[in-house]
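Peer 1: got a predicted structure here, sequence first:
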Amino acid sequence: MPRSKTALLIVAAGRGTRLGSEIPKQYLKLAGVPVLRHALDRFRAHPEIGTIRVVIDPAHRALYEAAVAGLDLRPPVEGGAERGQSVMNGLRALVEDAPEQVLVHDAARPFVAGSVIDRVLAALDEAPGAIPALPVADTLKRAAALDGPVEGTEDRNRLFRAQTPQGFHFKTLLEAHEKTQKSTTDDAALLEELGLDVRLVEGDETLFKITTEDDLTRAEQMAGTEMEPRMGTGFDVHRLGPGESIMLCGIEIAHDRTLIGHSDADVGLHAITDALLGAIADGDIGSHFPPSDPQWKGAASDRFLAHARDLVLGRGGRITHIDVTLICERPKVGPHRPAMRTRIAEILGLSEGRVSVKATTSEKLGFTGRGEGIAAQAAATVLLPAEAP
């Protein structure tokens, strides 16, 4: 089958929430280049790839345009609420190009080897579908939950880990999606349900999908990104006034007074936000969220911290540790410390082992000792792509 009619469909409409970033993982940077661009450059270098269409979330159009700047690509395709609908939208957009075969690839797999593309395309000469895969090497245990008892051991001898790009005869895949109308994380499964032949070809360990923080670290190392540590500090204070509760480190605590400020006056999150901004040398919380701007009146401070997080991630960086100390006589922080650590970890996409929350008093001295206000100081450690001094 001539391969000049091979189209590529890259599915990039996901949000990648497991990394804890508002910037989807396909737009995070490896060695200063977005993950999506890494994948695109590898496919574009292959001589047998013709039309390329990328399926995106319209809300991320600006991120997409930045990622593909300088490339001569067809307009992106609007994705659906689920992956199956996104693939269907992409296939329908390709109909006018009349490709004979199509490769469907996950944008979060940046390292595509030309040899894998070759093997998938070669298999399509003999079958309507082909996917790269690797044999399962680990012993497989069956259990109801990760922390539950082992119920049995599975035979791994005939099991394989599916990867992408998955290749198909174009009309066959389009018809399979139209017939089944199912959402799936694996397009080959639709052909399997219809009893059609799907061939396995040898995959590649470098074709892993970026899903977790550890995956991102591995991808940074493969992309040749030399990372350097940076540290920033932050300090914040708010006075106390009449009220019934206060916000501290993202947790509402019942109290006979409240913290006064333009936003929700969460001194803990404000100090962490400034620490992160300091680590990347990008001003302070007031320069990003001016107290004179009415849109931030009463705003939840987790929005400020999420913004600082995304600035770090947008520069190809990673947050590795947060340490915050709350300074007050009351309320007692100890009973709320676990919930505070959990909330900060959720906002930043970190494990709780990377978040420290401490508290101290000022021995009745100063404004905190007199119960006039609460202060917080924080330190943040991040890794950023190395720069020349």
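Peer 2: Looks like it arrived, so ask away. Note that the structure is predicted; figures quoted are calculated from it, not measured.

Peer 1: only C-alpha atoms for contact and neighbour calcs from this point on.
Peer 2: Will do.

Peer 1: and the strands in the stretch 201-350 of the chain, which stretches?
Peer 2: In the stretch 201-350 of the chain, the segments counted as strands under DSSP state E, counting those that start in this stretch are 227-242, 245-248, 251-254, 257-259, 318-327.

Peer 1: adding mean neighbour count and distance to Ala113, write those out as JSON lines.
Peer 2: Shown next, in JSON lines, are those (neighbours: other C-alpha atoms under 10 Å; distance: least, C-alpha to C-alpha, whole Å):
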{"stretch": "strand 227-242", "mean neighbour count": "18", "distance to Ala113": "25"}
{"stretch": "strand 245-248", "mean neighbour count": "20", "distance to Ala113": "48"}
{"stretch": "strand 251-254", "mean neighbour count": "15", "distance to Ala113": "47"}
{"stretch": "strand 257-259", "mean neighbour count": "21", "distance to Ala113": "56"}
{"stretch": "strand 318-327", "mean neighbour count": "22", "distance to Ala113": "26"}
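
Peer 1: what about versus this one:
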Amino acid sequence: MRDVSEKQAADDKVAVVIVAAGRGARAGQANGPKQYQQIGGGAVIARTLDAFLTHPKIGAVVVAIHAEDDALFRRAAGANADRVVAVTGGTSRQESVRLGLLALRSHAPGRVLIHDAARPFVDAELIDRTIAAIGERQGALPALPVADTLKRETAEGMIGETVSRAGLHAAQTPQGFPFWPILAAHEKAHHLGKADFTDDAAIAEWAHIPVKIVPGSPDNVKLTWARDIAMADQRLSSAPRFPDIRTGNGYDVHAFEPGDHVTLCGVAIPHDRKLSGHSDADVGLHALTDALLATCGAGDIGTHFPPSDPQWKGAASRIFVEHAVKLVRARGGRIANADITLICEAPRVGPHREAMTEALSAMLRISRDRISIKATTNEKLGFVGREEGIAAIATASVVFPGDVPE
């Protein structure tokens, strides 16, 4: 079992344990365990993972899978398989959760959500409500009031009594808890041999951890039977959808200082001055790096390459672009196009446009016809017009896997 790295488990983020080790026999085994069956053109677990990995408050994600499902999981999760920690689950849901929590122990955040992989329709609002209700010694349970009349059955299969539904709720996941108390509760239950808890709120109740009920979602259904899988597939297949295309923009500016050339879009251009900066001060590539990072919510260039770090002094800016490209591709993104506008009075960009396009094609690993490099003056206005420096604006469009509901 691997522990989550410190980089994955930032203190201000909420960790997640997704339970996916079950066999799902009630859903039928013809197409494999239910969490790997197809709905709307993708695996159930892929939709579940995407709901958490795209949420801004979520940090480390651990998935508890069956010992025989590693290849199945990686195929279903796609690029997201490398963004989570997969651990071998146990023979019961309770044991799988405990093992998932243990994987977070070394660098645990303050809060953790525990979710069933077979609930692929969890949404950001439900995640937000659950997170908001977690306290230092308080858990949170999304639930819906029971609407149906309840009957208790006798041993003979007859109605024994009508059960009052006042105050009764149907529990959902994700269930949220302060990390250390819920881990301690699971460990205590394990050591005492108590293995009959059906959810984590029940363990919290047993361990005297108060749990607040928050409004659940009627859409957040658990797929249990083959019919559930079929209905989920029909629901997604009939829903209007549009591609997940994201656009990011970036802006950068650098001042001139004494020198004999400037570097723009990866090309050295002879000039009577150079641009001042901690790296090679390539404004075009700096703006493009920020645009690419924006498409996957990965911060900006200063987050990854702080100017205070001496290792980046004089560094070629293609390093920054290639790092951003790697992050985009790790999330399954395909760069559709890149557009850069250089704003300067001098030097002339036109004679070097082809070389710049070739350099960007290699960095981005896209064809030249998907790259646009333009130049304009500032009509002698402002610092650019006074030839004190050069500015750049960049836009990047990236296509990410999966469709987004309309």
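Peer 2: Arrived safely, thanks for sending. For clarity, every value in this text was computed on a predicted model and none was experimentally measured.

Peer 1: fetch the TM-score of the aligned pair.
Peer 2: The TM-score (TM-score structural alignment, normalised by the length of structure 1) is 0.55; 224 aligned residues with a C-alpha RMSD of 1.8 Å.

Peer 1: now distance to Val102 of structure 1 too, for the strands of the stretch 201-350 of structure 1, in CSV please.
Peer 2: Shown next, in CSV, are the strands of the stretch 201-350 of structure 1 (distance: least, C-alpha to C-alpha, whole Å):
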stretch, distance to Val102 of structure 1
strand 227-242, 37
strand 245-248, 52
strand 251-254, 49
strand 257-259, 58
strand 318-327, 35
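
Peer 1: quick one: closest of those strands to Thr211 of structure 1.
Peer 2: Among the strands of the stretch 201-350 of structure 1, strand 318-327 comes nearest to Thr211 of structure 1, with 14.5 Å by C-alpha to C-alpha.

Peer 1: gap between that closest one and the chain center?
Peer 2: 21 Å (C-alpha atoms, centre = their mean, to the nearest Å).

Peer 1: do stretch 202-220 of structure 1 as well
Peer 2: Per C-alpha atoms, centre = their mean, the centroid offset for stretch 202-220 of structure 1 relative to its chain is 13 Å.

Peer 1: one more: stretch 222-232 of structure 1?
Peer 2: 18 Å.

Peer 1: what of stretch 231-246 of structure 2?
Peer 2: 19 Å.

Peer 1: got the buried residues for that stretch?
Peer 2: Ala232, Asp233, Ile245, Arg246 (16 or more other C-alpha atoms under 10 Å).

Peer 1: is the counterpart of Asp69 of structure 2 in structure 1 in a helix, a strand, or coil?
Peer 2: Aligned by TM-score structural alignment, Asp69 of structure 2 pairs with His60 of structure 1. Of the three states, His60 of structure 1 takes helix according to DSSP: H, G, I helix; E, B strand; the rest coil.

Peer 1: ok, His60 of structure 1 - how many residues close by?
Peer 2: Look at His60 of structure 1: counted by other C-alpha atoms under 10 Å, it has 16 neighbours.

Peer 1: ok, it to Glu346 of structure 1 distance?
Peer 2: Distance, His60 of structure 1 to Glu346 of structure 1, by C-alpha to C-alpha, to the nearest Å: 22 Å.

Peer 1: residue contacts, the residue nearest to the spatial centre of structure 2?
Peer 2: Centroid-nearest residue in structure 2: Leu53, 2.4 Å away (criterion: C-alpha atoms, centre = their mean). By C-alpha atoms under 8 Å, 6 or more residues apart in numbering, the contact list for Leu53 of structure 2 reads Gly59, Val61.

Peer 1: so what corresponds to it in structure 1?
Peer 2: Structural alignment (TM-score structural alignment) places Leu53 of structure 2 against Arg44 in structure 1.

Peer 1: surely Ile301 of structure 2 and Leu292 touch.
Peer 2: No - contact criterion C-alpha atoms under 8 Å: Ile301 of structure 2 and Leu292 do not qualify, at 9.8 Å.

Peer 1: who has more neighbours, the two?
Peer 2: Taking other C-alpha under 10 Å, Ile301 of structure 2 and Leu292 do not tie; Leu292 has more neighbours (32 against 23).

Peer 1: what separation is there between the aligned residue in structure 1 for Gln175 of structure 2 and Arg83 of structure 1?
Peer 2: Mapped onto structure 1 by TM-score structural alignment, Gln175 of structure 2 lines up with Gln166. Distance from Gln166 of structure 1 to Arg83 of structure 1, counting by C-alpha to C-alpha: 14 Å.

Peer 1: pick out whichever of these two has more residues nearby.
Peer 2: Neighbours per residue (other C-alpha under 10 Å) separate Gln166 of structure 1 from Arg83, with Gln166 holding more: 26 against 21.

Peer 1: and the helices in the stretch 1-150 of structure 2?
Peer 2: In the stretch 1-150 of structure 2, the helices defined using DSSP state H, counting those that start in this stretch lie at 44-53, 70-77, 93-102, 124-133.

Peer 1: Provide the aligned range in structure 1 for the last one.
Peer 2: Correspondence between helix 124-133 of structure 2 and structure 1 is established over residues 114-123, with TM-score structural alignment as the criterion.

Peer 1: buried sites along the matching stretch?
Peer 2: In stretch 114-123 of structure 1, counting by 16+ other C-alpha under 10 Å, buried: Val116, Ile117, Arg119, Val120, Leu121, Ala122, Ala123.

Peer 1: check the mean deviation of that stretch from structure 2.
Peer 2: Its matched residues in structure 2 lie on average 0.6 Å from stretch 114-123 of structure 1 after superposition (mean C-alpha distance after the TM-score superposition for structure 1).

Peer 1: identify all contacting residues around that stretch.
Peer 2: By C-alpha under 8 Å, 6+ apart, stretch 114-123 of structure 1 touches 3, 42-43, 46, 129-132, 165-167, 199, 201-204.

Peer 1: can I get the buried part of these as one ChimeraX selection?
Peer 2: Here is the ChimeraX selection string for the buried members of those, based on 16+ other C-alpha under 10 Å:
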select :3,43,129,130,131,132,165,166,167,199,201,203,204
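
Peer 1: what separates Gly167 of structure 1 from Asp106 of structure 1, distance-wise?
Peer 2: From Gly167 of structure 1 to Asp106 of structure 1 the distance is 12 Å (C-alpha to C-alpha).

Peer 1: and for Glu205 of structure 1?
Peer 2: Distance from Glu205 of structure 1 to Asp106 of structure 1, by C-alpha to C-alpha: 15 Å.

Peer 1: same check on Ala359 of structure 1?
Peer 2: Relative to Asp106 of structure 1, Ala359 of structure 1 is positioned 45 Å away (C-alpha to C-alpha).

Peer 1: looking at these two, which is more packed in?
Peer 2: More crowded of Ala359 of structure 1 and Asp106, by other C-alpha under 10 Å: Asp106, with 22 against 15.

Peer 1: nothing else from me, thank you.
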